[in-house]
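*Asks:* Pasting a predicted model and its sequence here:
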Amino acid sequence: MLRNWKEILLLAIPSLVSFASMTMTGTINLILVGQLGALIIAIVGVSNIIMYNAFALFSGIGHTVNYLVAQNHGAGDMKKGIQRTYIAMYMCLIFAVLIAVVGWVGADDILRWTGGSKELVETGDFYLELRFYAMSFGIVNFAFHGFLRGIGATKLSMVVSLLVNVPIIYLTYTLTFGHWGMPDLGLTGAGIAILIGEGLQTLICVFIFFIVLHKKYHTRSRIAFAIQWVEMKLLMIESGKLGIQEFSLSISMYIFTAFVARLGDHALAANEVALSIMSFGFMPAFAFGSTATILVGQHVGKGTPLKGRRVGTDTAILGSIFLILLGTVEFIFAKQITHLYTNDPEVYKLAAYLIQVSAFLQIFDGLLNFYAGGLRGIGDTTFLLRVSFVVSWFIFVPLAYVFIFVFHWGSMGAWLALYAFLMVFGIAVMVRFYRTDWTAVRLKEASH
């Protein structure tokens, strides 16, 4: 067990630092722009949800690269892993153009559909457009990171994240408020900072893949450039299932945000502050979930799936310990933390209350990520798609509507619905993980 735990931590901690740097960057950015007022906090929060939906729809490509490359790496067949990565990149480039076009022509309409006030739509229009452009780079970056994690290079993935997030914070500070000789662009400056950061990350990832990793994995091989249609079919099917799974979750979250928006801009701002702080709980959940995908996938590739089951369990145990410790800190210091975001007492007091209620309930989000990561490692993507659809549309959305508009429980009702949903989802995925016949698990191959 101790050997497993050491291996898990060596992979998970760099991923945790990577996710932490991204989360911290988002948090610092929200704190910075939050000084512009509750309306700006609400705009950034709504834009984050919209971007989450855009990302989720195409995130299946990165998740698929992650688990397939992990399996290929475990099987010692990185030639196939590189070919699959190339196919994923072709797909990402096509979708990147599509995302940019949507942002260019429809940013204002999307904000309007969310249900925010007229002032919110008019003020946040161009900021959201810039976020769409940044997301075009973001989906490419996510696929590159999926490859790096698939080969177990979580430290390299961490370094890339750290290199990029520092300039984003610097540019957000200087361009938003006009410090250090930069123009005072307000909210637009914050959007430009994210766009530059994502573009820079793409350049770094391309350099690493084609230059740094070429000697070991032959990433510039002519054979890798060729498209094998059976592999393209596999990538499209698996990416589609995982993408729709994530999109099902994210669109339900979008509707949840639209419900909260109807409670007023202050309630929406408090909701977004609370979600931003609770994202620190998502951080170890994502990190250990990603580690489960890597290790389980590699054991499947090696032909030792039962060891993958064991390491999946150990990953969930370690991840849960991290979440309990983090939840304790959030519970004790909720009010002090929320006060960092805004001086508006109506916003930070409500946000603190929401955090204290949910500080330990986030363990269910952890179970969801840990065991979903393990199921991705074995390629059980169909189940993840089905359960995601059921819990999102038959539990989360209906409960949120009833608690907010029928029982009139306000923001607290919204969050009770959110964590009831995560509880059911997390338990369902955990049960599936342990009821799987691991002796029958095999390497994922393309079918003709």
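*Replies:* Looks like it arrived, so ask away.

*Asks:* use CA for all of it now, contacts and neighbours both
*Replies:* OK.

*Asks:* Let me see the contact set for G124.
*Replies:* G124 makes contacts with 40, 43-44, 108, 111, 187, as judged by Cα atoms under 8 Å, 6 or more residues apart in numbering.

*Asks:* make it 6 Å
*Replies:* Contact analysis of G124 by Cα atoms under 6 Å, 6 or more residues apart in numbering lists I43.

*Asks:* same deal with F142?
*Replies:* Taking Cα under 6 Å, 6+ apart, we find F142 in contact with G62.

*Asks:* then this one, side by side with the first:
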Amino acid sequence: MKIVKNLVSLFVFILAVVCLGGCSHLDKTDVKTVISTELNLLKNLDPDTAQKYVSYKELFPDATKETTLSREIKEVFSLFFQNFDYQILDIDVDENNKEAVAKVKLTTIDAETLASDYTKASLKAAVLKAAGSVSDDTEQTTDSLEDRYVILDDLLKQNQYETVEKECTLTLTNKGTSKPEWEIVRTHSLENDLVGGLMTYLSDSDLIPPEETLSIYLDTLKTMDSTQMGNYLGLESLLNTSDSAKNSIASALVEQVHKCLDYQITSCDIQSYNAIVTAEVTTFDSASILSDYQNSRDAYLSSVDAVIDGSSKRYEHSLELLLDSINNNTSTVTSSVTFHLFNDGVSWKLLENSEALGNAIFGTLSTTPVPADPDSAIEDDDAEQLTIASDNAATDSEETDIENPDDDIDASDNADEDNIDEESDESYYE
């Protein structure tokens, strides 16, 4: 009888364990189903689910200009999750069947590379924006959500990013009473994990080091037109002008920048939020251009043509000579330039004075060597050359008169004969 009681007790215990195990298994199945359903929607590029787990505002929490995003921009998330995948590794349900924790391996886009490309593109856009206005020569990252997502959209369409794998933890709560109703708890950490850590990378002010930051500034400078370069470098008087002749000179100088500007970063010293970057900057040889121009102008001013042309034509010809010297230049010069950068908590920024940077690139041609006023274009030395040229012209004229004195006498005799004939005619009619 005792043996029977023991067998009954053992049977009850086994039945209880089986029942509990069965319930636990059912709970895990329910949890797995919920996770799979939600993540499959992301995998299948459902934009509404993407917005459910990753708010478009969370990626750029510092954006001050809020806007209603267009449908096209919302689809950036679809591009982002196009290679998304997952694998459920383990599920653990608590005793009260109220909370579950799942370990999941996520396959996401290489968010670190994307964040790096975004930061570079954003800084380039900010530099070009600053160059578009004389009154705004500082680089402020765009504060519009629309603009930021346009940059992301362009990057995701133009580039093919690799994928990375990372394990993360999902927490679920059971909202049901009579039957399980599991729901994934949405947290900032989960949002960040689903986008491969993009939020963390975008908030890293050291993501782009000072050396790379300087490279972005200089590389962007090489893409600017004359108006942008004039605004950004504080050389408006040289590069931004309505004078057609000076516009040609400005375009020629900018073309020299495009052809010659190069650099090699040699050192970087970071002290807390400040950095000093030294670079060997190669640019066109402005001294060589001015020397060639000066020689050409001196030769011109010493000629008779300069006397004949007058001040206006001399001014125009001086501009033509300068343009020729710029276009024909092939000489470059390399010098060591020190740049100062500051980390404002968002990213590194160049603190170098724009005019100093302009002087480093344009050298002695930071201002035009040809004055705007034609009457002031001739200096004392030039005036002396013109005087000599004028004297030479007068001497040549006198020598011509002396060499042909008979011509003057013949002309005089002919004139006298004509007068006599006229008098005779008058007497005849009288």
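*Replies:* Looks like it arrived, so ask away. All values reported here derive from a predicted model rather than from experimental measurement.

*Asks:* Any idea what the TM-score comes out to?
*Replies:* Superposed pair, TM-score by TM-score structural alignment, normalised by the length of structure 2: 0.27. Supporting alignment: 187 aligned residues with a Cα RMSD of 7.1 Å.

*Asks:* ok, and A115 of structure 2, which helix or strand is that part of?
*Replies:* Using DSSP states H and E, A115 of structure 2 falls within helix 111-131.

*Asks:* Report the buried residues of that helix.
*Replies:* For helix 111-131 of structure 2, burial by neighbour count (16 or more other Cα atoms under 10 Å) applies to 111-112, 114-131.

*Asks:* Figure out how far the helix or strand following that helix is from the centre of its chain.
*Replies:* Moving toward the C-terminus from helix 111-131 of structure 2, the next helix or strand (DSSP H and E) is helix 145-158. Put simply, helix 145-158 of structure 2 sits 15 Å off its chain's centre (Cα atoms, centre = their mean, to the nearest Å).

*Asks:* Equivalent analysis for stretch 26-33 of structure 2, please.
*Replies:* That offset, for stretch 26-33 of structure 2, works out to 51 Å (Cα atoms, centre = their mean).

*Asks:* And the helices in the stretch 1-150 of structure 1, which stretches?
*Replies:* 2-34, 38-75, 78-114, 118-150 (DSSP state H, counting those that start in this stretch).

*Asks:* got it, and the stretch 151-300 of structure 2?
*Replies:* With DSSP H, counting those that start in this stretch, the ranges of helices along the stretch 151-300 of structure 2 come out as 188-194, 198-202, 210-221, 226-233, 236-239, 244-260, 286-301.

*Asks:* three-state assignment of F339 of structure 2?
*Replies:* In three-state terms, and counting by DSSP: H, G, I helix; E, B strand; the rest coil, F339 of structure 2 is strand.

*Asks:* My read is that it contacts N274, right?
*Replies:* No. Taking contacts as Cα atoms under 6 Å, F339 of structure 2 lies outside contact range of N274: 10.7 Å.

*Asks:* returning to that earlier point: G289 of structure 1 is nearest to which of the helices of the stretch 1-150 of structure 1?
*Replies:* Closest approach to G289 of structure 1 among the helices of the stretch 1-150 of structure 1 (Cα to Cα): helix 2-34, 8.7 Å.

*Asks:* Would you mind finding the most buried of the helices of the stretch 1-150 of structure 1?
*Replies:* When these are scored by mean count of other Cα atoms under 10 Å, the highest mean neighbour count falls to helix 38-75 (a mean of 25).

*Asks:* So the residue positioned nearest the centre of structure 2 versus E280 of structure 2, what's the distance?
*Replies:* The residue lying closest to the centre of structure 2 (Cα atoms, centre = their mean) is K124, at 2.3 Å. According to Cα to Cα, to the nearest Å, K124 of structure 2 stands 22 Å off from E280 of structure 2.

*Asks:* same thing with D262 of structure 2?
*Replies:* From D262 of structure 2 to E280 of structure 2 the distance is 8 Å (Cα to Cα).

*Asks:* Same question for I3 of structure 2.
*Replies:* Going from I3 of structure 2 to E280 of structure 2 by Cα to Cα gives 95 Å.

*Asks:* For the two, indicate the residue with more neighbours.
*Replies:* E280 (16 against 8; other Cα atoms under 10 Å).

*Asks:* need the contact list for that one.
*Replies:* 263-264, 335-336 are the contacts of E280 of structure 2 under Cα under 6 Å, 6+ apart.

*Asks:* out of everything not next to it in sequence, what's closest to it?
*Replies:* S336 (4.5 Å; Cα to Cα, 6 or more residues apart in numbering).

*Asks:* element containing the one you found, please.
*Replies:* Using DSSP H and E, S336 of structure 2 sits within strand 332-343.

*Asks:* No further questions, thank you.
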